[in-house]
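Using only what follows, build the 3D model:
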Amino acid sequence: MDMSHEYASEILDYYNGGAEKDRLQRGIGQIEFERTKELILRYLPAEKQVIYDIGGGIGVYSRWLAEMGHEVHMFELAPEAAKHAMELQRSHPSFNYNIEVSDARQLDRPDNSADFVLLMGPLYHLTEKSERIEALREAKRVLKENGVMILSAISRFGSALWGLSVYGDKNDFIEDDDFMEMIGRELTDGQHIRSEKYPHFIARAFFHTPAELKCEMEEAGLCHEKTAAVEGPVWIVPAFEEKWAGRESRERLLAICRMVEEQESLLGMSPHLLAVARNR
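Below is the predicted model:
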């Protein structure tokens, strides 16, 4: 990310401040984590792969992949997030992977050097289309021919649906003019600009529609294979925490996710989208 970017410090502060710590171990982050791993495993060969985790945050997926025996290289823009990943690695010898502070659009790796690429965060915060295409092309550059790339995007409709899901129960964000202005902008052009009233909301970002995500991948020269809903619609369950804690109810929620993951009419209901592409 160009450090002259108007919102660069906000984005870096958000991740340097620990936004990703334990996020995937609580609330609906739990279903995001389980479903993302499930979808990755469908495309990840069992034999040892060279994997680039671009925008790897605090290394949650890098650790998981390294423990399976893959050669993992994680690239993260926020220095404090990378530092936290390094500290975790030192305390757990099995977390053996390479960690670098790096911009997703300029990776210090040769062409065609990765078997498998994860691009799990950069598309969130590169708010101009040209920036996202640049990151996609750089990820394509380092990916071997016919290699698989898994890309994550935030759904255009996530904030609005979340606001509705808690309206009148846990809070009344819908009745706040700043919140309505924020989601109005998101629904109009995908640009997420949080109000100063909500510093815990995700930093400056771009929220995709499924069609936009596919088009950007193809414009970057990637062969799009599928886009799947990660959490699907099940995150709206009022008693989600309680039901996720139960083994049988958790499996039922996951089963529904799988049943509708490629249903085009429901893709936008999922807070996160995961797309699969090949370098052909």
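
Every contact and neighbour count from this point should use C-alpha atoms.
OK.

Show the subsequent helix or strand relative to the helix or strand residue 255 falls within.
Residue 255 belongs to helix 247-260 when elements are defined using DSSP states H and E. Next helix or strand after helix 247-260 toward the C-terminus (DSSP H and E): strand 272-278.

Residues contacting that next one, please?
32, 36, 145-155, 210, 213-214, 217, 222-231, 267 (CA atoms under 8 Å, 6 or more residues apart in numbering).

I have a second one here; can you model it like the first so I can compare?
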Amino acid sequence: MLDRDVRTYYDRGGERTRLDGTLELLRTKVLLERLLPAPPASVLDVGGAFGVYATWLADRGHRVRLVDPVPLHVDTAAREGVDAVVGDARSLDEPDGGWDAVLLLGPLYHLLDRADRVAAFAEARRVVRPGGVVLAAAISRWASTYEALLTELGTVPGFADLVRAELATGTRRDSVDLPHGFTNAYFHRPDELPGEVADAGLRLSDLYAVEGMAHWIPDQVARLSDPDFRALVLDLIARTEREPATIGATSHLLVAARRP
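Take a look at the predicted model:
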């Protein structure tokens, strides 16, 4: 069952535009294009929200199904032509080995217990074909620390205490009614992810910094609209995406794994 506070947060519909023009979107597409099988392939997009990646992948020739626990997301995506169903990453209504690739670009953030995160990875392993790829996104343990230091959130009452708790435990217990407006979430240390992947029976291929240090560029969306600057940013991140220091400094991490 989806956490009530998480459901309240996503029922507000913010995921429809959250990624517009962002480095997170640009870089995730770069990594998906590189790491997914060439089209046409079958891709299960678990936690795919309104379908920003599902529609992009379908346009590229993949067969895509979106699974999400939020009915608003699923209903909206379905109206826009996406094959979309309500479901839970920890218990997928899909046959064994039925997909060439599985995306977990949202679920890990909101599974606070390690056992639930391993269960999501294990379900991805079950439904992907032998040799198939599983790509999963995680939020860095230090993402909120950078926000506190580099943005106005550092002065919002109560935010610093949330950050201190995250640094200690990885867990944020938040309310959508507070000024910073997020919800309950888990923030990974990079060195936690290989163990979660292995315990689910997957073989880790690599770990990537999605935005790297560039996530913290001021006026990011506006500056990335300049094609020359965007090309420079994407080039430099690609050159440092697997460096341990930048994996720690990024806001989002991408895990690439395969079913043996």
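
Next, the TM-score between them, please.
The TM-score (TM-score structural alignment, normalised by the length of the second structure) is 0.95; 260 aligned residues with a CA RMSD of 1.5 Å.

out of the contacts of strand 272-278 of the first structure, which are buried?
Buried by 16 or more other CA atoms under 10 Å: 32, 36, 147-155, 210, 213-214, 217, 222-224, 227-231, 267, out of these.

Just the ones of these in helices?
Under the assignment DSSP state H, these contribute 32, 36, 210, 213-214, 217 to helices.

For the residue mapped onto residue 236 of the second structure from the first structure, which residues are in contact?
Matched to the first structure by TM-score structural alignment, residue 236 of the second structure sits across from residue 256. Contacts for residue 256 of the first structure (CA under 8 Å, 6+ apart) come out as residue 234.

Quick check: residue 256 of the first structure vs residue 245 of the first structure, distance?
Distance from residue 256 of the first structure to residue 245 of the first structure, counting by CA to CA, to the nearest Å: 16 Å.

all strands for the stretch 101-250 of the second structure, in order.
In the stretch 101-250 of the second structure, the strands defined using DSSP state E, counting those that start in this stretch lie at 128-139, 171-172, 185-186, 203-209.

And the ones you listed: which comes nearest residue 215 of the second structure?
Evaluated with CA to CA, those place strand 203-209 nearest to residue 215 of the second structure, the distance being 10.2 Å.

can you give me the angle the closest one makes with helix 227-240?
140 degrees (axes from the mean of the first three to the mean of the last three CA atoms, to 10 degrees).

which helices and strands sit right next to strand 203-209 of the second structure?
Contacts defined by 3 or more CA pairs under 8 Å, 6 or more residues apart in numbering; DSSP states H and E place strand 203-209 of the second structure against helix 193-199, helix 244-249, strand 252-258.

Ok, which of those comes nearest residue 73 of the second structure?
Taking CA to CA, strand 252-258 is the member of those nearest to residue 73 of the second structure, at 21.8 Å.

now that closest one: which residue numbers in the first structure?
If you align by TM-score structural alignment, strand 252-258 of the second structure falls on residues 272-278 of the first structure.

Report the distance from the matching stretch to the chain centre.
Relative to its chain's centre, stretch 272-278 of the first structure lies at 10 Å (CA atoms, centre = their mean, to the nearest Å).

And that stretch against the second structure, how far off on average?
Mean deviation of stretch 272-278 of the first structure relative to the second structure after superposition (mean CA distance after the TM-score superposition for the first structure): 0.4 Å.

Residue 85 of the second structure corresponds to which position in the first structure?
In the first structure, the residue matched to residue 85 of the second structure (TM-score structural alignment) is residue 100.

The nearest residue to that match once chain neighbours are set aside: what's it in contact with?
Nearest residue to residue 100 of the first structure, sequence neighbours excluded (CA to CA, 6 or more residues apart in numbering): residue 75, at 4.9 Å. Residues in contact with residue 75 of the first structure, defined by CA under 8 Å, 6+ apart, are 52-56, 99-104.

Distance check, whichever residue in the first structure pairs up with residue 198 of the second structure against residue 275 of the first structure.
By TM-score structural alignment, residue 198 of the second structure lines up with residue 218 in the first structure. Using CA to CA, residue 218 of the first structure is found at 12 Å from residue 275 of the first structure.

And these two? Which one has more around it.
Between residue 218 of the first structure and residue 275, residue 275 has the larger neighbour count (other CA atoms under 10 Å), namely 23 against 15.
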